[in-house]
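Visitor: Have a look at this prediction, sequence included:
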Amino acid sequence: MTVKQRAALTLIGLMCLGATAGCRMTRVASSPERLTQAAIRYELTKISRETERPFYETRSAASIASGPSPTLTPRPTAAAAVSPDPIPPTETAIPIIAFDPPAAVPRPTGTPRNVFPSDLSITSEPIYLSPVPDDPFLVPGAEHFAQSEATIPPTATPLPDLDLARSERKIYITQNGDTLQNVAARFGTAPERISALFPIPGSRFLNPNLTLFVESPSDRQYESAVKILPDEYIVFASTASNYDIENEILKADGFLARYTEETSTGTRSGIEIVRQVAQDYSINPMILLALIEFRSHWLFGEPNGAAERDYPVGWHETANKGLYKQVAWAANTLSAGYYGWRGGTLSEIPYYRNPKPIQPIYFEPSLNAGSVAIQYLFAQLYDWQDLDAAIYAETGFLSVFTSIFGNVWDTADPRGIGLNADLEVPVITLPFTPGERWALTGGPHPVWSTGTPWGALDFAPPSSETGCARSDRWVRAATDGVVTRVGVGVVIVDADSDFNEQTGWVYLYLHVATAEKVPVGTVLHAGDPIGHPSCEGGNATGSHLHLARKYNGEWISAAGPLPFNLSGWIPYNGPVPYLGGLIRNNEISVANPYGSGESLVYF
């Protein structure tokens, strides 16, 4: 062993001794003679990655108004402990995509996380790197640093060579809602350049905690990989099933508790506005309240000046003045980031403000959809240089959210939303009377707004009149369930009948006329009447039904991994929203807004 190699090994030991609790050696070599410069660089890189993660302190909800924001303390990095940098600048360490799902999720058994195949074919023999400890996965939090130093037993596993260290192959651990296509899109690669030691489903959701090997560009610049919030704290999922929005706002006793606003439906309180937007967009009210408090202090205090009073979310556009438009903008923008990531249509961060970065910056591929949603929203509100601080700093958004609601990763469901390979597509019926022929006037298009996925289909009844004419045809239940909510043009049916809109399969029937509409609490069987199609409840050029669905609070695309199955009719996407159509065996219905013959659908 050379003097340089011995010195580098000494530095590794000093770095672990000098770092905070949690630093660990990832390998004890079986013989010192086998340690190469590539192996030393690998060890230093591993230690550097393990000491870069921040943790957050939790404050009580009551303390946010009176005390300073909680402190976000970054862990010391290897670069700070060693000078000069022992890694030659011209040589690249092994690129490894780290994944930190919620706490208490055991590591997947079988294939180790740190196995690279010699090529990207499924049948290739793996090359094993350092052994993997048996401790559970951890999320950003104080518990990550509470562990004492640990030593991995000696191993005779071959150490990485320099060619492997320069490889563009990366390891990725699948998450809730992943498909082969959206994983490929996040890495900027093609699905055929992803391999595994097992068959990969081509179109369905993947199960979480599976190891994939991804060959992708090595020159991409990424935003922070630190996860912010679980998915179920972005969408209106079970985490908010029993959340009392009114009590939270009144107890905080800030400007929001006394606020009222004139809307198209009359005078509304701040409580009513936040609740309505959360329900309409299926966005968790907790994220909306934390955002309002972070940007304008409305929850626990008072707005500072006219700008915070008129634009409580901080989107300074005169057309979006007032609480309702501000919160609706935030919900739509969060949806655009969340579902863009989920659907594989979003990879590069679309910064809104100038100056913009010279080179594209991408969302880090291991992030969950909820964290991308927040980064996406903040990329519209902040310059690209200020994005990290706005979210992760000690006075940033994550600190404010944690102060109000605690470290939600501690109680996050390891199953997430539950979009995985085991989730089956429910077969439902067409939402009208057997024997009738309705027109498919809208193929897959956004459920509620431009940010939501293409999860809705439009059906128009037969009629001799055009426009928003009164129809005596019945909209009928596509499945069994119970009516959990009604509104202007809206009927929500809970298919598992637990009277909880945030769990299981839930169906949205929109543009249902007020006259003869079913009330809340009605128990329905497939085929039972719900009401009549109309133009109520939104923009419409003619009487029709807008049908959509969600699962555990998340809107589901009409086509894709879990497509609608309406009496055997399966949707397909068009090149733009509202086009596309339905296919059943050899039959095709092509969407047409005028209800022409090729758009007819029937049992």
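Guide: Received it, and whenever you're ready, just let me know what you need.

Visitor: from here on, contacts and neighbour counts on C-alpha atoms
Guide: Noted.

Visitor: how far away is residue 281 from residue 372?
Guide: Going from residue 281 to residue 372 by C-alpha to C-alpha, to the nearest Å gives 17 Å.

Visitor: Next: residue 223.
Guide: 10 Å.

Visitor: can you check residue 242 too?
Guide: Separation of residue 242 from residue 372 (C-alpha to C-alpha): 26 Å.

Visitor: Looking at these two, which is more packed in?
Guide: Of the pair residue 242 and residue 372, residue 372 is the one with more neighbours under other C-alpha atoms under 10 Å, namely 32 against 9.

Visitor: Could you list which residues are in contact with that one?
Guide: Contact analysis of residue 372 by C-alpha atoms under 8 Å, 6 or more residues apart in numbering lists 337-338, 341, 363.

Visitor: alright, now check it against this:
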Amino acid sequence: MTTPRPVRRLITPLGLALLALVAAGCSLGTSGERVIYVTATPYYDEQGELVIPPTPSPSKPTPLPIQPTPNPTRPVPQSSGLYVVQPGDTLGTIATLYGLTVDDLLALNSLDDANTLEVGQTLNVPGGEVEFAPDFKLIPDSELVYSPGASSFSVTAFAKFQQGFLRAYSEMIDDKSWSGVEIVDFVARSYSVNPRLLLALLEYRGGWITEPYPDDDQRVDYPMGLVVTGREGLYYQMLDAADALNAGYYGWKYRGEISLPFGEQRVFYASDVNPGTVGVQYMLSVTTSYAQWQRDVSADGFYQTYLNLFGDPFEVAVEPLVPANLQQPRLTLPFAPGEEWVFTGGPHGGYNSGSAWSAVDFAPPKPPDELINAQGSCYISPYWVTAAADGVIARSGSGYVVLDLDGDGDEHTGWTLVYLHIDDFEIVKPGTEVKAGDPLGHPSCMGGFSNGTHLHFSRRYNGEWLPVECSTCAPGVTIPAEVLGDWTMRGYAGQEYQGYMTREGDDGYRQADQTRDFGQNKVMW
């Protein structure tokens, strides 16, 4: 997947005078290496709509704060040296809790059969004190995911009426100047992370929403608080923050991840928190001391910043974000019948590895040698990707086609299919109504990260990346299998990009492999 790369950061300490010039419609430059360009941009949002000043958000919790919806509890380590088996436990999941192998656990309990386990059974486990994260719920799931609750939110409209550094910031990315607002919007849409959450974290860590100029260089260089050499500037900071938020959220909900590291110390998430809270707890733990992290995730930390900017997050919760009985609509393979494509990638991140492993990859039929000689491995394929179902194009361009299946044109509601690495040449236009099988565009390397032409195809529901399958889901979480035509997509727990496809009949197995010479990865329908 090739993501835009920052070339030069355009910032300089001009203080309060800077934003005064913004209001006056001036532009500035200095002869130094680091420059900020300030322009009076029109008051229009990302879709070209006139920006209306927003109603101020409450600066404190609602009089009767919303009670978060209870979540099913997840098994957690016990410090007594004994563990009582819970519904849904296996020896494998219990061994993972304590950093053991299944063989270690069998030996510790003199057991011969790994399949012999009963609810209520007591097992010997390593003793010692176990450290738990706070159980205070920070945000609902729909405030981490770019969900229906944020469909009408405009980063431009919000930033225009704030006095902070964000609205004056710009950064050179691939020889193009991006504003701070454009960076936030791009990252929110790419990772499907709620822009309100990104903005609240930017204020909490960097003060970029309310302060005209941050009071120290670290908050300029690392505005999301992720202090890693080589990852300076808003663009890299937003990318890393969004991926960390997704890693916590989807790791807890779908991949069986139950703890976070602080050096050699492991801190276990509370058993009854929600994935949205875990996502924020995980992101705030990155490059942070344990003592500071405890303050950050308390009721007096980041949560207060969110309240001051947007009010009580649970007041706008969309629950359940993904219904327990969700059924996938019928989908075809995303290319034309009669063409032999190559299944090159099993389940992996919808956008970067932190998100749910919702994507699979297909490479188009091999093009003429003349095309590869002229364009290299990142050529524009003459073959088309096609609509896997009826719908309307919610977004296209810059490598993307987002197909909305509920027909409202909003990619944050209902089922959407995300096609990535689609070239702008002959790409379908936003708002176009399509039928299953209609051509959408040509695979290439455009958008995301890619070193070879292919289609990166994934599913979302209400903005949430849905994994191809879920063998380690949290209690109460179910996901419909991903079925394309008569093929069911499958993967291996903990092995990103590894996977296979199955269907009924003698010719019912395909294995993901990146080479065209592999015998078991060709797909045709």
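Guide: Okay, I see it. Note that the structure is predicted; figures quoted are calculated from it, not measured.

Visitor: After superposition, what's the TM-score here?
Guide: After superposition, the two chains reach a TM-score (TM-score structural alignment, normalised by the length of structure 2) of 0.73; 422 aligned residues with a C-alpha RMSD of 3.3 Å.

Visitor: If you drop the residues flanking it in sequence, what lies closest to the residue in structure 2 that residue 369 of structure 1 lines up against?
Guide: Taking TM-score structural alignment for the superposition, residue 369 of structure 1 sits opposite residue 275 in structure 2. Computed as C-alpha to C-alpha, 6 or more residues apart in numbering, the closest residue to residue 275 of structure 2 that is not its neighbour in sequence is residue 249, at 4.7 Å.

Visitor: wait, that neighbour sits on residue 283?
Guide: No. In this structure residue 249 of structure 2 lies outside contact range of residue 283 using C-alpha atoms under 8 Å: 9.6 Å.

Visitor: hang on, the earlier thing: need the counterpart of the residue nearest to residue 275 of structure 2 in structure 1.
Guide: Matched across to structure 1, residue 249 of structure 2 falls on residue 338, judged by TM-score structural alignment.

Visitor: Checking that match next. Helix, strand or coil?
Guide: At residue 338 of structure 1 the chain is in helix, as set by DSSP: H, G, I helix; E, B strand; the rest coil.

Visitor: OK, contacts around it?
Guide: Neighbouring residues of residue 338 of structure 1 by C-alpha under 8 Å, 6+ apart: 369-370, 372-373.

Visitor: Closest to residue 9 of structure 1 out of the residues you listed?
Guide: When these are ranked by distance to residue 9 of structure 1 (C-alpha to C-alpha), residue 372 comes first, at 38.0 Å.

Visitor: which stretch of helix or strand covers the closest one?
Guide: helix 369-381 (DSSP states H and E).

Visitor: and if you look at residue 488 of structure 2?
Guide: Using DSSP H and E, residue 488 of structure 2 maps to strand 487-492.

Visitor: The closest residue to residue 243 of structure 2 other than its chain neighbours and residue 293 of structure 2, how far apart?
Guide: What sits nearest to residue 243 of structure 2 in space, not counting adjacent residues and going by C-alpha to C-alpha, 6+ apart, is residue 354, at 5.1 Å. Residue 354 of structure 2 is 20 Å from residue 293 of structure 2, where distance means C-alpha to C-alpha.

Visitor: do the same with residue 483 of structure 2
Guide: To residue 293 of structure 2, residue 483 of structure 2 is 41 Å away according to C-alpha to C-alpha.

Visitor: got it, and residue 252 of structure 2?
Guide: Distance of residue 252 of structure 2 to residue 293 of structure 2, given as C-alpha to C-alpha: 18 Å.

Visitor: out of all of them, which strand in structure 1 is the longest?
Guide: Determined from DSSP state E, the single longest strand within structure 1 is strand 438-446.

Visitor: compared with structure 2, how much does it deviate?
Guide: Strand 438-446 of structure 1: mean distance to aligned residues in structure 2 after superposition is 1.0 Å, counting by mean C-alpha distance after the TM-score superposition for structure 1.

Visitor: elements contacting the next helix or strand after that strand?
Guide: Downstream of strand 438-446 of structure 1, the first helix or strand assigned by DSSP H and E is strand 454-460. Judged by 3 or more C-alpha pairs under 8 Å, 6 or more residues apart in numbering; DSSP states H and E, strand 454-460 of structure 1 is in contact with strand 438-446, strand 545-551.

Visitor: moving C-terminal of strand 454-460 of structure 1, what's the next helix or strand?
Guide: Sequence-wise, the next helix or strand downstream of strand 454-460 of structure 1 (DSSP H and E) is strand 475-476.

Visitor: start and end residues in structure 2 for that next one, please.
Guide: Against structure 2, strand 475-476 of structure 1 falls on residues 385-386 (TM-score structural alignment).

Visitor: Just the residues contacting that stretch, thanks.
Guide: So stretch 385-386 of structure 2 is contacted by 334-336, 436-443, 455 (C-alpha under 8 Å, 6+ apart).

Visitor: can you tell me the helix or strand for residue 94 of structure 2?
Guide: Secondary structure assigned from DSSP H and E places residue 94 of structure 2 in helix 91-97.

Visitor: now that helix, how far from the centre of its chain.
Guide: Centre-to-centre, helix 91-97 of structure 2 and its host chain are 27 Å apart (C-alpha atoms, centre = their mean, to the nearest Å).

Visitor: which helices and strands sit right next to the following helix or strand past it?
Guide: Next helix or strand after helix 91-97 of structure 2 toward the C-terminus (DSSP H and E): helix 102-108. The contact analysis (3+ C-alpha pairs under 8 Å, 6+ apart) places helix 102-108 of structure 2 against helix 91-97.
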